[in-house]
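Colleague: Provided below for reference: sequence and predicted model.
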Amino acid sequence: MRGGTGEVWHAEDTRLPRTVVLKRAAFRDDRSGAFDRLWSEARAQARFGHPHVVTLHDIVEEEADGQVTSWLVLEHVPGGSLDGWPAMSPEAAARVGAQIAAALAALHDQGIVHCDVKPGNIVVTADSTAKLADFGAAYRLGGTDTITPNGPVSHTPAFAAPEVLRGHPEPASDVYSLGATVYALATGAPPGAEPEYDGLGPLGGVLDAMMQAAPEDRPGPDEARRMLDDIAGTEQPEPPGHAAPTDNDGPGAVGGRTTAWGRPAAFVRRHPRPVAAVVVAVAAVAVAAAVVIPSGGQEAPARRKPASLIGDPRTADPCALADPAALGRFGEAELDNDYGNFDRCDVLVSVGEAEHDVIDVRIGMATGAGPESGGGPARTIGRVRVVAEAPEEGECGRMLVLPSPDGGTTVSIDARQTDEPPAGAAPAPLCPIADTAVASAAAVLNRGPLPRRTPPFPPQSLAHKDTCTMLGNDALDVVPGIDARDPEIDYGGWGCEWHSTTQDIQVKLRFDRGQPLTAEDGSPTRLGGRRAFVEPDGEGGGTCLVRVVHRTYADQHGDDAIEMLFLVVQGEPPTERLCSMATSLAGAAAARLPAA
């Protein structure tokens, strides 16, 4: 498929396996300019993960006969773009807008402005989750790290803010473009010079605010998300029965011709990170990219791709995988959906009278493709592969490896004793408990997509934030050798980790939930106007733990519970130095917390 800025090919990664999209520049007469635009697009998406942004898996170069071609390897979103969809209800359009506004808030926190938000650059998953695509027009604010200069193809006039048309884009420009996009989704056409809001109800007022002529009069993306989310309620966009390709070949495009091509001579990388395994995988993708053409010249019918079982990580409900009734045969079982980070759900099983007889069955979502080889015994339950993890004292674990297109997500199920049993006590049936929980979870996954959280997280919850955006380079400068742009991102963006390249120091930041904190949880202080607790060696020797309280809410029993930042600095420096760094980092993160 060929368009205004490049060619897009569908491909099958035969090693992982998963469907991906390969994108390369459309060369025409300006080969160097085409390469620059493609690498610019990669820089805009690199090291950035968000559930409402299309994922950039890799960028590679193919070298053959002295010529080098650059390729982006992108997430395949089977639902296609929103370009050409018939008008949807104001509530459904607001749902799309709220999701993309969340993506824009995260991008702006990273200093990235998209510059071309429009229906053709929004793709939808099988469960109607919207994702922002095509960063070919994006740029980074400030300094010399410009991603792309403004030019005749850097925006779409029907959706561009007035300042963009004048050549001066800024973050507020994306809010304007999103307002114009939501308007088009709800009415079937972009707004004219004088938009008509009749029939849009409360959405009309929100769009009017988002499309104010002066950038300073528009809401920020977080405020726009909250307003759109309130209007949307539980509404979701319904696919019209077709998937439209983006007009400039964004990564969600589907339905175009795909041409067979041969094995590349080599892939050459221009960045130093160890990537041998990925290069092999992408080489396999390239070989598998062809669609077989019958001798009669007709394309073979497209194979229907399986729908995602997980969908949007932030709305998928891990508690839907739990079955307390099935675990009830071991003792009294109670679901706890307010335990730890947002990526988990726990069932507490009382197998006896003593405290050590309480078993915590933890169901956790994680990023990663699972073990490539080795590990414990494996078996298959329907579409789900179950791998037994190495046994540990007081714990029995299993990993559920999901089929394509969810190869980047795993589900861990661990049965753990909450307290160490006394000597001579009979062992708890940890592995039978874990296997019972596995059977229930696999049954849910094999029936179809994981149900959504009901009710959804409230607007003020940390569940809507990304931990990696809570700390920038300025804050992380207190730790030698850490690059804020190179984090390890956990499931849902709810955990982030940075490693120093010059010293044995790592920073771990995650969101957490639990009971209200007291002086037993560390030395009380205030950071960023919030209550905080500093605990030397709080995560074992050579660590310093800082917890910052975000908000208090009522848990499932009506008792007080809190959401908090959970920050750990771990390494070789003395504990006093670790706590100095941890307190500084926690204060910077606390300053970025939303209103509680």
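Modeller: Perfect, I can see it now.
Colleague: For the rest of this, base every contact and every neighbour count on C-alpha atoms.
Modeller: Will do.
Colleague: buried residues in stretch 162-178?
Modeller: The neighbour-count check on stretch 162-178 (16 or more other C-alpha atoms under 10 Å) flags Pro162, Val164, Pro169, Glu170, Pro171, Ala172, Ser173, Asp174, Val175, Tyr176, Ser177, Leu178 as buried.
Colleague: Pull up the distance across it, start to finish.
Modeller: Using C-alpha to C-alpha, to the nearest Å, one end of stretch 162-178 lies 14 Å from the other.
Colleague: With stretch 403-414 instead?
Modeller: Stretch 403-414 stretches 21 Å from its first residue to its last (C-alpha to C-alpha).
Colleague: Not counting that stretch itself, show me its contacts.
Modeller: Around stretch 403-414, the neighbours that count as contacts under C-alpha atoms under 8 Å, 6 or more residues apart in numbering are 16-19, 306-310, 360-370, 383-384, 395-402, 434, 437-438, 491.
Colleague: structure B:
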Amino acid sequence: MNAAERLGDLRTLDWCESVEPAAFGEFGEPRPITQNSLDSCRITVTIGAENVTVNVGKLSKADELAIEDELVALSGDARVVETTPASGSGCGTAVVFADGIAAQSVAVPPSGDSRTAGQACDIARTGAEAIFDAVESGQIAHWEPPGPSLARLPACGILSDAKVSRLLNIEAGSMRLTPGEHHCEWGPARGTPPMAALDFEAAGESATGAGATGKTIGGRWSIVTPTTTGDVAICSVTTEHIPYANGTGGEHERAAIRVMLRIGEVTMDANRMQNSEEGKPDEGEGEQACGVARKLAAQAWPRLPKP
């Protein structure tokens, strides 16, 4: 069973329609909530006074997943596997199809709640089984993006691999595109710095985090947000696009560039960017990561469809 044949256009999958929230009814009260991705459906399952959030349907290449265990073999050479979520929290499972494409189900319980933490893995597995049932029964749904949507735009077609690699001071050729084409990444696998990513995603009402600033970059109003974790500097630059036609209400499509560098790491164009208005780094430990992120946004945003 090949995902590419059975799922149709991988860019427009409607997982909130394909996987009914009722599939999680045995655990509690399920309902879709504000969506944060063009590639999955975000559902909350209320168990007592706590909520477990499950994201269903995100596609990836199986060889890029951190697979922990083989859980069950399915028909058509498909299988369900246990995975370590990229975020490092919660429980992950995935349906791996014969062509090496995996559809993920990741459940995240509230921090510190041991009761729902124990159920999160069962919820994640139920999500994976619901994905397979929808595929096997031919119940996969799609949504129709409006003309200026980012949904049918390949994320790896916006920025030059050579230019991104030069800014990160890495060898060219590391560019990776997810099957749904909404995430493009450069650098070592699994989020090891130095790395950069361009995402087309969904987002609810924008909340400006600590240290975030708003400015016009590449002709579009953008939010620049620097953060640090240990010795790693992270910077994101986001710009809102049109309303998300497949959302639960109020979401917008959004383009986001994220850069991750070791603090003090030297990139190829660091000195050049210091003299560029678009690439001028923000102050603080993450200044170089923000310098790279702003430089990439200045190149990418003019290539996005006009809202």
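Modeller: Yes, it's here. Predicted model, so just to flag it, every value in this text is computed and none were measured.
Colleague: hmm, back to that, filter the contacts of stretch 403-414 of structure 1 to the buried ones?
Modeller: The neighbour-count criterion (16+ other C-alpha under 10 Å) marks 16-19, 307-310, 360-367, 369-370, 384, 395-402, 434, 437-438, 491 among these as buried.
Colleague: Helices - which of these land there?
Modeller: Using DSSP state H, the members of these that fall within helices are Ala434, Ala437, Val438.
Colleague: Give me the number of neighbouring residues for Gly112 of structure 2.
Modeller: 8 (other C-alpha atoms under 10 Å).
Colleague: just so I have it, where are all the helices in structure 1?
Modeller: For structure 1, the helices defined by DSSP H cover 31-45, 90-109, 162-165, 171-187, 202-210, 221-232, 276-287, 324-327, 430-447, 473-476, 575-590.
Colleague: Out of the ones you listed, indicate the one that is most buried.
Modeller: Of all the helices of structure 1, helix 171-187 has the most neighbours on average by mean count of other C-alpha atoms under 10 Å, namely a mean of 27.
Colleague: picking that back up, could I get the helices of structure 1 as a markdown table with distance to Leu74 of structure 1?
Modeller: Below are those laid out as a markdown table (distance: least, C-alpha to C-alpha, whole Å):
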| stretch | distance to Leu74 of structure 1 |
| --- | --- |
| helix 31-45 | 10 |
| helix 90-109 | 17 |
| helix 162-165 | 27 |
| helix 171-187 | 22 |
| helix 202-210 | 30 |
| helix 221-232 | 25 |
| helix 276-287 | 11 |
| helix 324-327 | 39 |
| helix 430-447 | 25 |
| helix 473-476 | 27 |
| helix 575-590 | 30 |
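Colleague: Which residue range of structure 2 does stretch 439-446 of structure 1 align onto?
Modeller: Under TM-score structural alignment, the match for stretch 439-446 of structure 1 in structure 2 covers residues 129-136.
Colleague: average gap between the matching stretch and structure 1?
Modeller: Here stretch 129-136 of structure 2, set against structure 1 after superposition, deviates by a mean of 1.8 Å using mean C-alpha distance after the TM-score superposition for structure 1.
Colleague: right, and His10 of structure 1 touches Leu22 too?
Modeller: Yes. If you go by C-alpha atoms under 8 Å, His10 of structure 1 and Leu22 touch, sitting 6.3 Å apart.
Colleague: These two: which is more packed in?
Modeller: Between His10 of structure 1 and Leu22, counted using other C-alpha under 10 Å, His10 has the larger neighbour count: 29 against 25.
Colleague: What distance do you get for the more buried one to Trp39 of structure 1?
Modeller: Distance, His10 of structure 1 to Trp39 of structure 1, using C-alpha to C-alpha: 20 Å.
Colleague: do the same with Asp357 of structure 1
Modeller: Asp357 of structure 1 is 57 Å from Trp39 of structure 1, by C-alpha to C-alpha.
Colleague: Give me the neighbour count for Asp14 of structure 2.
Modeller: Count around Asp14 of structure 2 with other C-alpha under 10 Å applied: 20.
Colleague: is it true that it touches Glu144?
Modeller: No. Assessed by C-alpha under 8 Å, Asp14 of structure 2 is found out of contact with Glu144, at 9.4 Å.
Colleague: mean per-residue distance, stretch 287-295 of structure 2 to structure 1?
Modeller: Stretch 287-295 of structure 2 sits 0.9 Å off on average (mean C-alpha distance after the TM-score superposition for structure 1).
Colleague: How far off centre is stretch 11-31 of structure 2?
Modeller: Computed by C-alpha atoms, centre = their mean, to the nearest Å, the chain-centroid distance of stretch 11-31 of structure 2 equals 19 Å.
Colleague: let me fix that: stretch 101-120 of structure 2
Modeller: That offset, for stretch 101-120 of structure 2, works out to 17 Å (C-alpha atoms, centre = their mean).
Colleague: and that stretch, which residues are buried?
Modeller: Of the residues in stretch 101-120 of structure 2, those buried (16+ other C-alpha under 10 Å) are 101-109, 116-117, 119-120.
Colleague: element containing Asn271 of structure 2?
Modeller: Using DSSP states H and E, Asn271 of structure 2 sits in helix 270-274.
Colleague: Asn169 of structure 2 maps to what in structure 1?
Modeller: Taking TM-score structural alignment, the alignment pairs Asn169 of structure 2 with Pro480 from structure 1.
Colleague: For that match, grab the count of nearby residues.
Modeller: Under the criterion other C-alpha under 10 Å, the count of neighbours that Pro480 of structure 1 has is 14.
Colleague: Next one: it relative to Asp504 of structure 1, how far apart?
Modeller: From Pro480 of structure 1 to Asp504 of structure 1 the distance is 10 Å (C-alpha to C-alpha).
Colleague: Could you do Pro422 of structure 1 as well?
Modeller: 37 Å.
Colleague: Among the helices of structure 1, which comes closest to Ser500 of structure 1?
Modeller: Closest of the helices of structure 1 to Ser500 of structure 1 is helix 473-476, at 10.1 Å (criterion: C-alpha to C-alpha).
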